[in-house]
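Novice: Provided below for reference: sequence and predicted model.
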Amino acid sequence: MQKIYYTYTDEAPMLATHSFLPIVKAFAKTSGIEIVVKDISLAGRIIAAFNNLLPESQRVTDALQELSALAKQPGANIIKLPNISASVPQLKAAIAELREQGVMLPEYPDEPQTEAEADIRARYDSVKGSAVNPVLREGNSDRRAPQAVKEYAQKHPHSMGEWSAQSQTSVATMSAGDFFHNEKSVTFANANTLTIKHTAKDGTETVLKTGLEVVPGEILDATFMSVSALDDFLQENITRAQDARVLFSVHLKATMMKVSDPIIFGHVVRAYFRETFEKYGAELAAAGLNGENGYGALLDGLAELQNGAEIKAAFTTEAEKRCALAMVNSDRGITNLHVPSDVIVDASMPAMIRGGGKMWNAQGSEQDTLAVIPDSSYAGIYSTVIADCKQHGAYDPRTIGSVPNVGLMAKKAEEYGSHDKTFRMPSCGVVEVINKRGEVVLAHKVSRGDIWRACQTKDASVRDWVKLAVARARATSTPAIFWLDENRAHDAEIIKKVREYLAEHNTDGLDIQILDPASATQVSVTRMRQGKDTISVTGNVLRDYNTDLFPIIELGTSAKMLSVVPLLAGGGLYETGAGGSAPKHVAQLTAENHLRWDSLGEFMALAESLRYAGADVLAGALERATARFLNENKSPSRKTGELDNRGSHFWLARFWAEELAAQRECEKTAAHFAPIAAELVAQTEAIMRELIAPQGNPAQLGGYYRVNKQLTDDVMRPSITFNKIVASV
């Protein structure tokens, strides 16, 4: 029996799974396919990290490690839903919830004092940030909008804010001292074992990492951000925002860049509240309140301080005379600086661009914004789009072309910030990367507090990436641009490989270029306005940014993209869209029992997975059903009392059954589904009543990070009539 491995994750995607997975299992079983569920939720991963310290009754399968091994085997077939990339506040909240539920987990040690506490911290840190994707992505990414989705967006365009040539919105980024300007890169001809060492000015040596293996052809980068340059940059732009009377917002990736960006976020908070930290910094530092977990955590922590009310008043007073902050939630007073995981650059910048360059202010009105993106590596792509919108106005979803992506990510390629090679410098000195002969490969002079980081990119990953890019350009007759800057150390090494490996392929008649990211952006948006498609071939971080930026402009959301990862060993990983809006959806469900999460990405990924499993009849019928789903507008509504995620699953199941009953490829399958389709049609009115009836009342899930599965099943499967029909399949 063929197996499809289906991931159980977090928040809105997890809730949707409770509704959709029974349908998937029932339909797949008719073609002899078993759906195997693997729990890679944040809660599941936390518990797995402590299996050997927990009572046997509380242990769980380490599903992520099982899937990691599977992804390296030929024939793997994995459907991966969005999961939480946990910031420290999210991680602590999940730990607290699990402890309340009786799981005997230790507290998170902010400052480990013993070996045991260091071990606990290391286990928790292994779960933090983007801990899932690098493990499963044993291949490069092919991400695009399916034709049916693109056509729907053109026929039913989403709203776009108006742009004005007089808009004061702009991007601020560092011109020196950041990761881009300090980067060094080297390609290894032979295998080697490296050590990363910090030597202080007084000669004290600290080994930061040993046993770092590199293979022939592998690229190693090292860079650092000067925090003194960062602090100067932040003060300059806080003043700039105040003088221009625009909102101040910072856009980071404190989830995937789980080491570097929370540190940067702390610098932003301290820069904004400079006077308060100058006066009370020692007390705040002693209480562990350094701003890295956000302004919200600072305010919460003040309750434990004797003079907490006095310090809170100082924060409030300083905020009133500083530049206005962009708001995450104006009604609740949640600012851009409250929680580091609330404003993630790849989602927040496209949303601002789609909204006419405006963000919300404290009064609940839209206002022009200074978007602060400290590292300049990719800030230029957003500056270019903003300048294009000021000149030409908003993009028109009815007519614009598409910018699909081929992304380099196999074998943890370019995983800046998601690994154990990022460090905060303990003192002034030198950081060196040393090979096994004792030779210095790369070195940087650093100061106390600077953020130093390294990453690796394997030759096999680059070679496969180039192959995939050529294949997509050939298959679609679409120009492809490698977004690489020859003035950046890492990109210069990648460009050498791209040119070498392009020569291995027949590129006759293909339009393939290499351009720096800002230039590539300009070419892409110019062609997009002309209704033309352009493939963006990018590294890992840009893959993350582009697969939100362009889909949000083109489709209104990145959740409707098809994401296929052809695994290097054979097989496929099928991803179902982005989950950045998932927390808001959960909040609405618990308050009103209405889930507006759209599972369209899941429908498309499932069709690809079924086809790979050899179930062509099921896959083809699902694709036709998905097209009907779009054309008949059965996506979830935002409004309570109307069609939601559960209702959309019913319509997909009905259309799927009807398409299977009508197809002529397999008479046995058609005969099997004919009465099921007829019953779904006959019971549509009754089923919709049962699905909508519970809406408007609070929903009980028994948890946020680890729900009670029976309660959640009851919430997400409220139609007895529909459940009986699904069971009969």
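Specialist: Arrived safely.
Novice: going forward, measure contacts between C-alpha atoms and count neighbours the same way
Specialist: Fine.
Novice: distance of residue 586 from residue 298?
Specialist: 25 Å (CA to CA, to the nearest Å).
Novice: Check residue 309 too.
Specialist: 12 Å.
Novice: now residue 257
Specialist: According to CA to CA, residue 257 stands 21 Å off from residue 298.
Novice: Could you do residue 440 as well?
Specialist: Residue 440 is 42 Å from residue 298, by CA to CA.
Novice: Show me which of these two is the more surrounded one.
Specialist: Using other CA atoms under 10 Å as the criterion, residue 440 and residue 298 rank with residue 298 on top: 21 against 15.
Novice: wait, what's in contact with that one?
Specialist: 289, 290, 291 (CA atoms under 8 Å, 6 or more residues apart in numbering).
Novice: what about the first one, how many residues close to it?
Specialist: So that's residue 289. Using other CA under 10 Å, the number of residues around residue 289 comes to 21.
Novice: these two touch, right, it and residue 301?
Specialist: Yes - here residue 289 reaches residue 301: they are 7.0 Å apart, a contact under CA atoms under 8 Å.
Novice: second one coming, line it up with the first:
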Amino acid sequence: MAENATPDIVYTTVDEAPELASASLLPIIRSFAAAAGVTVGTRDISLAGRILAAFADTLPEAQRPSDDLAWLGDWVKTPEANVIKLPNISASVPQMVAAIRELQAKGYALPDYPEAPATDAEKAARAKYDAIKGSAVNPVLREGNSDRRAAIAVKKYAQANPHRMGDWTAESKTRVATMKGGDFFANEASATLDHAATAKIVLETAKGETVLKEAVSYPAGTVVDATFMSAAALDRFLEEEIAATKAEGTLFSLHMKATMMKVSDPIIFGHAVRTWLAPVFEKFGETLAGLGVNPNSGMGDLLDRVKDQPEIMAAIEAVRSERPPMYMVNSDRGITNLHVPSDVIIDASMPALIRAGGKGWGPDGKEHDTACVIPDSSYAPVYDETIRFFKEHGKLDPATAGTVQNIGLMAQKAEEYGSHPTTFEIPEDGTVKMILEDGSVLHSHEVKAGDIWRSASARKAPIEDWVNLAIDRQKAEGCRAIFWLDSSRAHDAELIAYVKPILEAKGVADKFEIMSPRDATRASLETITKGENTIAITGNVLRDYLTDLFPILELATSAKMLSIVKLMQGGGLFETGAGGSAPKHVQQLVEENHLRWDSLGEFCALGESFKFLADQRNNAKARVLGEAVDVATQGILDHDRSPSRKVGEPDNRDSHYWFARYWAEALAAQDSDTALAEHFAPLAKALAEGEEAILSELAAAQGKPAELGGYYRADPEKVTAVMRPSATLNAIIG
């Protein structure tokens, strides 16, 4: 299919392990879909693809890509949209720099990432790169609210085959540390606009007024927030927690979201690096600045820049010996919690630590109790209460646990905290004001140099859609449903003013509870411990956090969640799970030619996409395909055909063979569409008869290095050779 045509389904081109898996799975999907007259196209939302699209006007025509993210951004606002979205890189600065260097080495004339832009050209390049950083894709595509839950087959499998959980004891020293003042939670102001308005954000200082952002437009009914984190309060907090961790004898760990919150959290991360190495910065500050050291880029970048400075290296080692041991990303390779801002992402790192009984890996390669430092207190209570609960009651039993579903507010960039172009590091003391076009001041904060000020918003239509989606889900499930909203928080109070009237008008107020995140955490854990289910109805950030926390506890992974976004204009977006472990998967593939990425999330999304298409286009054959996908997915689980973690055992490619076989067998066996049954019967037979040859060919590929021709922009032919090594399977699929 020509990529400039509009396909029935778009399967996104992404990065790392999910994209490698696509090289094996997508040919199978396209072959099967064609039998129902369904076209499956691709659109590139990878980090490399987005970089090239941003600089397309400066590239020669032969290298010039289309702006696929912009195309998708328009398409998701139409009733025809049907997108299967795989996890893509939300880039930190180190990832951005690495991707740029790789593309430059491949012959793309891209400018370097300007750390300190001085010229107009550097400032323009920096603006383009900054627009790509962090969670740049999701706000564009998520033109609807989120419905995430464990697929029934996946949940049943997890209960029948419970994963290992670390033991919790009341004596555990693991704890959450968070700021008690001066943070985003403490300083938040919020208001709901009764009319459409345009605001400018200004910083008033003794020198005059600086406009930070012009013409920020909001429709009537928008909830607009503003807040800031005190840099001085943050530094005091970090100093205190480093000392407290040392006294307790636990690991020090920082848990941030430097990808989604691409402006605020890298700055906070940088404060942690600078505080950890305070004596080094005090003594060698000018030298470090001259070497281009930016604490926001992490300790790994810093160490690389000072490796030829023995005096500084000795000072760093002296500090390390005085500090508490640090939580490690990779003990064997000496990669610490503070090495790279995107290495420790709170929504993945905290659930993994909790699942392990509160243990983190230390520099000695052993597990230890851990101090979990989460500076902003807005959502830290969720993790704190979870740890308190398990200290009291012991670990969760996946064999008997119920499930926590999630309805998340995220449409039209709702609650994009810390990532919008309305987040600023304040250059000098003054007052930040949001001023409406009539001259009235919506929000005002006294700030100091170095403080982090931010604004975010949520529009009326997405909020109302979110509440109605929650009503529909509760009606379908009939279980406990909780709005995770804190009446004492400024933003949440504005949302509650929307929620209560809608529930009352629909006559369902008695079906829902409204609780603070801490209380809702306790209530949800009590509910699932009893084997019952509950629905968490949350804002955007909590949606992100909880759809990792509970699935990792219940299922051992968040990659197997059913994630449906009912787009507000009638289309559908089907997300396939998290990609936090993808880099490690790629590393193993390159070293051992074994890919342990589990495509179960892709299978779940695919089935829903086909069934949605059936309703959307009145295509009965698409429904048959989708229902057969569900049967095949159940087969993968029932027969334990998911990838193993160890080289020499079945991997991602084996699971795709079994998926294709079970899918073909289900289609051949169904009686809803005779033509499809007749079409797939010989295919099912060939896949069964070819089992020995196919599995032998797949096994033979393992155990030696794999050449991909790149990390961020791999060579398609090399990837195909690696991911489709079975000539027998390739011939059958065609």
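Specialist: Structure's in. What do you need? Computed from a predicted model, the values in this text were never measured in an experiment.
Novice: where do the strands sit along the stretch 301-450 of the second structure?
Specialist: All strands of the stretch 301-450 of the second structure, identified by DSSP state E, counting those that start in this stretch, fall at 328-330, 335-336, 359-361, 367-373, 404-408, 423-425, 430-436, 441-447.
Novice: Buried residues of the last one, list them for me.
Specialist: Buried positions in strand 441-447 of the second structure, judged by neighbour count with 16 or more other CA atoms under 10 Å: 442, 443, 444, 445, 447.
Novice: can I assume the third one is in contact with residue 433?
Specialist: Yes - counting by CA under 8 Å, residue 444 of the second structure does reach residue 433; the two are 4.4 Å apart.
Novice: ranges for the helices of the stretch 201-350 of the first structure?
Specialist: Assigned by DSSP state H, counting those that start in this stretch, the helices in the stretch 201-350 of the first structure fall at 227-244, 260-272, 274-286, 295-302, 308-321, 345-354.
Novice: How far away from the center of its chain is the host helix or strand of residue 566 of the first structure?
Specialist: Secondary structure assigned from DSSP states H and E places residue 566 of the first structure in strand 562-566. Offset of strand 562-566 of the first structure from its chain centre (CA atoms, centre = their mean, to the nearest Å): 15 Å.
Novice: That strand vs the second structure, average offset?
Specialist: In the superposition against the second structure, strand 562-566 of the first structure averages 0.2 Å from its aligned positions (mean CA distance after the TM-score superposition for the first structure).
Novice: That strand packs against which elements?
Specialist: Judged by 3 or more CA pairs under 8 Å, 6 or more residues apart in numbering; DSSP states H and E, strand 562-566 of the first structure is in contact with strand 141-144, strand 571-575, helix 600-612.
Novice: contact partners of the second one?
Specialist: Identification of contacts with strand 571-575 of the first structure by CA under 8 Å, 6+ apart yields 71, 73-82, 136-137, 562-567, 601-602, 605-606, 608-609, 612.
Novice: cutoff 7 Å now
Specialist: Strand 571-575 of the first structure has contacts (CA atoms under 7 Å, 6 or more residues apart in numbering) with 74-81, 563-567, 605, 609.
Novice: Likewise for the last one?
Specialist: Outside helix 600-612 of the first structure, the residues that touch it by CA under 7 Å, 6+ apart are 77, 79, 559-562, 574-577, 616, 618-619, 622-623, 626.
Novice: Between all of those residues, which two are separated the most?
Specialist: Distance extremes for the contacts of helix 600-612 of the first structure: the farthest pair is 559 and 616 at 24.3 Å, using CA to CA.
Novice: These two - which one has more neighbours?
Specialist: residue 559 (27 against 17).
Novice: Distance-wise, check the more buried one relative to residue 575 of the first structure.
Specialist: For residue 559 of the first structure, the distance to residue 575 of the first structure - CA to CA - is 10 Å.
Novice: could you dump the helices of the stretch 201-350 of the first structure to JSON lines with distance to residue 91 of the first structure?
Specialist: Shown next, in JSON lines, are the helices of the stretch 201-350 of the first structure (distance: least, CA to CA, whole Å):
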{"stretch": "helix 227-244", "distance to residue 91 of the first structure": "26"}
{"stretch": "helix 260-272", "distance to residue 91 of the first structure": "13"}
{"stretch": "helix 274-286", "distance to residue 91 of the first structure": "21"}
{"stretch": "helix 295-302", "distance to residue 91 of the first structure": "13"}
{"stretch": "helix 308-321", "distance to residue 91 of the first structure": "25"}
{"stretch": "helix 345-354", "distance to residue 91 of the first structure": "20"}
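Novice: So for residue 46 of the first structure, which of those helices sits nearest?
Specialist: Using CA to CA, the nearest of these to residue 46 of the first structure is helix 260-272, at 20.2 Å.
Novice: what span of the second structure lines up against that closest one?
Specialist: Using TM-score structural alignment, helix 260-272 of the first structure lines up with residues 264-276 of the second structure.
Novice: how close does the matching stretch sit to the first structure?
Specialist: Looks like 0.6 Å for stretch 264-276 of the second structure (mean CA distance after the TM-score superposition for the first structure).
Novice: Touching that stretch from outside, list them.
Specialist: Contacts for stretch 264-276 of the second structure (CA under 7 Å, 6+ apart): 235, 238-239, 256-258, 281, 295-296, 298-299, 338, 341, 418-419, 423, 452.
Novice: Please repeat the previous calculation with a cut-off of 6 Å.
Specialist: 258, 295, 296, 418 (CA atoms under 6 Å, 6 or more residues apart in numbering).
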